[in-house]
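Visitor: Build the 3D model from these lines:
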Amino acid sequence: MNTTTGTTTRGTPRGGDGGPDMAMRRTAVAAVAVLTLLATWGGARDTTAVAVPKAAGAAGACGVLAPGASPVAERAVGAACEQIGVWYTWGGGHGQQPGPTYGQVDPSDPDSAHDPERLGFDCSGLVRYAYARAAGGDPLPGNAYHQFHSPQVNQRFTAAQGTGPLLPGDLLAWGSGGSVHHIAIYLGAGKMVEARESGTRITVSDVRLGGDYAGAVRIAPAAAPGTFSTWGTDVWTHKEPSTTSPRVHRFPGPTTVRVECQKHAETVTAEGYTNDAWSYLPDYGAWITNIYIKGAAWLDGVRTCP
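Guide: This is a model prediction of the structure:
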């Protein structure tokens, strides 16, 4: 979830948003096991020695568990499932770019004391990351409330409808009185993947239809960023928008690439052209000078990177 709080009551999670709805909290769930997996991200290991409750469901069960989902929704499920075992951390995942961040202490939840030491996600941070990976760009920023009411939503389901009409990738929400304090990604077969509360790790759980379950939404994000063709031979991409940053991938010849965004950075002169525009290629996790992308010096229809 996105933030954490309050008293201990069986049935509703205690974590929640690290965004504008910080006051909206969930109640704790009793620990049913100890998860000993140490989460890693980019080679970094969290060594905090804390007993970790394990929610219902096993890491091996995470995936698309029913047919009918869109390719984007299936990719979102896959991206979320890759984070199984990563720490829940209050406010995590709400950095400038989608991805894990260190969390914050929620003054109302003693279990969040170690969150500033843990690299991970809260509930909406995980949803944001999963759909950014699946669709490109950053289609679902904000907290659980913002995601549940996003313009990217194209279909809604009431709590009374249960899981019957849901497809993998749909977002399930909990809250009352117009608030939303928790959000998770449906897998199918009555299962979901969630970042639930401080002191736990991302896991697969049974869908909880009781309590303040508020319903679900289906996401239809805008089309992924356009594709372009590179030109030239032996063209390198870089870790940062600079020729002095480490090289990442070499294009031996013209290659079709997907561009997520572009920005002004280091000025480059090559092949008789001078340009300070660089494009980010999400499929390579790398930058390329716009000199080597066919099109205008500043690519038409491509947004500016944050």
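Visitor: CA only for contacts and neighbour counts going forward, please
Guide: Fine.
Visitor: Specify the local secondary structure of His249.
Guide: Following DSSP: H, G, I helix; E, B strand; the rest coil, His249 is assigned to strand.
Visitor: residues touching it, list them.
Guide: 236-238, 284, 286 (C-alpha atoms under 8 Å, 6 or more residues apart in numbering).
Visitor: Is it correct that Glu197 falls within a strand?
Guide: No: Glu197 sits outside any strand when classified using three-state DSSP, being coil.
Visitor: nearest spatial neighbour of the residue nearest in space to the middle of the chain, skipping sequence neighbours?
Guide: The chain has Tyr129 as the residue nearest its centroid, 1.3 Å off, counting by C-alpha atoms, centre = their mean. Closest residue to Tyr129 apart from its sequence neighbours, by C-alpha to C-alpha, 6 or more residues apart in numbering: Pro98 at 4.9 Å.
Visitor: want to put them side by side, so please do this one too:
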Amino acid sequence: MSIRNIAGFVGMAGIVVGVAATTGPAAGAAVRPAVRAVAGCDVLQPGASPVAQQAVRAACSQLGVWYSWGGGHGPVPGATYGHYDGQDPASKDDGKKLGFDCSGLVRYAYYRATGRDILNGTADNQFHTGQAVARFSPAQGAGPLLPGDLLFWGRGWVHHVAIYVGAGQMVEAFQSGTHVRMTPVRLGGDYAGAVRVNGSGGGGGQPGQVKYWVNTFADAVGYREPNTGDAQGVLNKGNNYVYCKVWGAQVGSGGQYNHWWLRTDLDRTYPGKNGRGAYVSAYYLSRWGNDEARDVNGGPISTC
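Guide: Model (predicted):
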């Protein structure tokens, strides 16, 4: 991978293959009819949701399209002309190449599948998306993955994303000078894990999802992930809603502790951070015991 892939992607690096992409449906439109995949690139194993299968076929339809740095990030998802990334000499002609970078391709694939622009942003944004319904660590490898799952690379800052198509294969927009391609999954290096996107194209910690009401006994700092590594802001003490829970790092004091983390929207966001879909430790719940996470009525909170 080029220097640009390592340090200059601004989170948007990717792989582009295929002919020029067509624009997707208008925002809010119904799911598109099935996209015809390029021969040999298709949903290669069972189990994926219909939306995920559509996303795979949309990505496969772009095999051979140019990688173009910044491509795919126009007002409407689809191939666009890119630009020089400021580091990689191979990207100097990207302004003349109609195509995608890695996150632009992923954005387009799920736009074609859902009719909604649910993955706009960089590879790092997509890794931390509120549309995630399951996450897989690097140690889990490709075993639990299904077609349509998104694979990510980067340590601390995620710089690359690809779409799993099954049978150990993925589609990616890799770097300038190449085309969108299907290639074997790479699990070494700085592979950061995978994310499964909500098969309905909605929810995942976004407004409109089912909310569970809880009570917190103190202001709680919210983090980007279920650990204490990247503070995003503060959830105020009192009555709050949460979307779901996930197991993570232990937080506690004295004999009180909790490994559950609650996905929610913060009341106060730190400068330059994102308070939507952050994680707050269930340690701050006013009731229940160690490693318990329930709503105000004692009801269960769904896992993320």
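Visitor: quick one on the thing from earlier: which residue of structure 2 sits opposite the residue nearest to Tyr129 of structure 1 in the alignment?
Guide: Using TM-score structural alignment, the partner of Pro98 of structure 1 in structure 2 is Pro77.
Visitor: Now for Ala178 of structure 2, how many residues are close by?
Guide: Just so we're on the same page, residue 178 of structure 2 is Thr rather than Ala. 17 (other C-alpha atoms under 10 Å).
Visitor: Tell me the counterpart of it in structure 1.
Guide: In structure 1, Thr178 of structure 2 lands on Thr200 (TM-score structural alignment).
Visitor: before we move on, the earlier item: highest neighbour count among the contacts of His249 of structure 1?
Guide: Among those, Thr237 has the most neighbours (other C-alpha under 10 Å), with 26 neighbours.
Visitor: Max pairwise distance over the contacts of His249 of structure 1: which two?
Guide: Taking C-alpha to C-alpha, the two most distant members of the contacts of His249 of structure 1 are Trp236 and Tyr284; they sit 11.2 Å apart.
Visitor: residues shared between the contacts of those two?
Guide: Both Trp236 of structure 1 and Tyr284 are contacted by 248-249, under the criterion C-alpha under 8 Å, 6+ apart.
Visitor: Pull the contacting residues for the closest residue to Thr267 of structure 1 other than its chain neighbours.
Guide: Spatial nearest neighbour of Thr267 of structure 1, excluding adjacent residues (C-alpha to C-alpha, 6+ apart): Asp276 at 3.9 Å. For Asp276 of structure 1, the contact set (C-alpha under 8 Å, 6+ apart) comprises 264-268, 289-290.
Visitor: Pull up the aligned stretch in structure 2 for the host helix or strand of Asp276 of structure 1.
Guide: Assigned by DSSP states H and E, Asp276 of structure 1 belongs to strand 273-281. Under TM-score structural alignment, strand 273-281 of structure 1 corresponds to no residues of structure 2.
Visitor: Could you do stretch 147-159 of structure 1 as well?
Guide: So stretch 147-159 of structure 1 sits over residues 126-138 in structure 2, by TM-score structural alignment.
Visitor: Tell me which residues of the matching stretch come out buried.
Guide: 126-133, 135-136, 138 (16 or more other C-alpha atoms under 10 Å).
Visitor: now stretch 107-121 of structure 2
Guide: For stretch 107-121 of structure 2, by 16+ other C-alpha under 10 Å, it's 107-121.
Visitor: These in helices, which ones?
Guide: The helices, defined by DSSP state H, take in 107-114 from the buried residues of stretch 107-121 of structure 2.
Visitor: Now distance to Lys245 of structure 2 too, for those, in a markdown table please.
Guide: Listed next are these as a markdown table, based on distance: C-alpha to C-alpha, whole Å:
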| residue | distance to Lys245 of structure 2 |
| --- | --- |
| Arg107 | 26 |
| Tyr108 | 29 |
| Ala109 | 28 |
| Tyr110 | 25 |
| Tyr111 | 27 |
| Arg112 | 30 |
| Ala113 | 27 |
| Thr114 | 25 |
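Visitor: show me what contacts the nearest residue to Ile6 of structure 2 once chain neighbours are set aside?
Guide: In space, and not counting its chain neighbours, Ile6 of structure 2 is closest to His159: 6.8 Å by C-alpha to C-alpha, 6+ apart. The contact partners of His159 of structure 2, by C-alpha under 8 Å, 6+ apart, come to 5-7, 9-13, 123-124, 152-153.
Visitor: So which of those residues is surrounded by the most neighbours?
Guide: Neighbour max across these (other C-alpha under 10 Å) = Ala13, 37 neighbours.
Visitor: Assign a three-state SS to that residue, would you?
Guide: Ala13 of structure 2 - assigned by three-state DSSP - is coil.
Visitor: Contact partners for it?
Guide: Contacts were defined as C-alpha under 8 Å, 6+ apart; by that measure Ala13 of structure 2 touches 5, 69-70, 101-103, 122-123, 159-161, 173-175.
Visitor: Can you tell me which of those residues end up in strands?
Guide: Among the contacts of Ala13 of structure 2, the members found in strands (DSSP state E) are 160-161.
Visitor: For Gly78 of structure 1, I want the exact helix or strand it lies within.
Guide: Per DSSP H and E: helix 71-81 holds Gly78 of structure 1.
Visitor: Onto which residues of structure 2 does that helix map?
Guide: Counting by TM-score structural alignment, helix 71-81 of structure 1 lines up with residues 50-60 of structure 2.
Visitor: contact partners of the matching stretch?
Guide: Against stretch 50-60 of structure 2 from outside (C-alpha under 8 Å, 6+ apart): 34-38, 41-43, 105-106, 108-114, 147-149, 163-165, 171, 182, 197, 199-201.
Visitor: Buried subset of those as a ChimeraX selection?
Guide: To isolate the buried ones among the contacts of stretch 50-60 of structure 2 in ChimeraX, judged by 16+ other C-alpha under 10 Å, type:
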select :35,37,38,41,42,43,105,106,108,109,110,111,112,113,114,147,148,149,163,164,165,171,182,197,199,201
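Visitor: how about the helices of structure 2, start to end?
Guide: 3, 50-60, 102-114, 123-127.
Visitor: Need these in CSV (columns: distance to Trp260 of structure 2).
Guide: What follows is the helices of structure 2, written out as CSV (distance: least, C-alpha to C-alpha, whole Å):
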stretch, distance to Trp260 of structure 2
helix 3, 38
helix 50-60, 28
helix 102-114, 30
helix 123-127, 20
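Visitor: I'm done for today, thanks for sticking with me.
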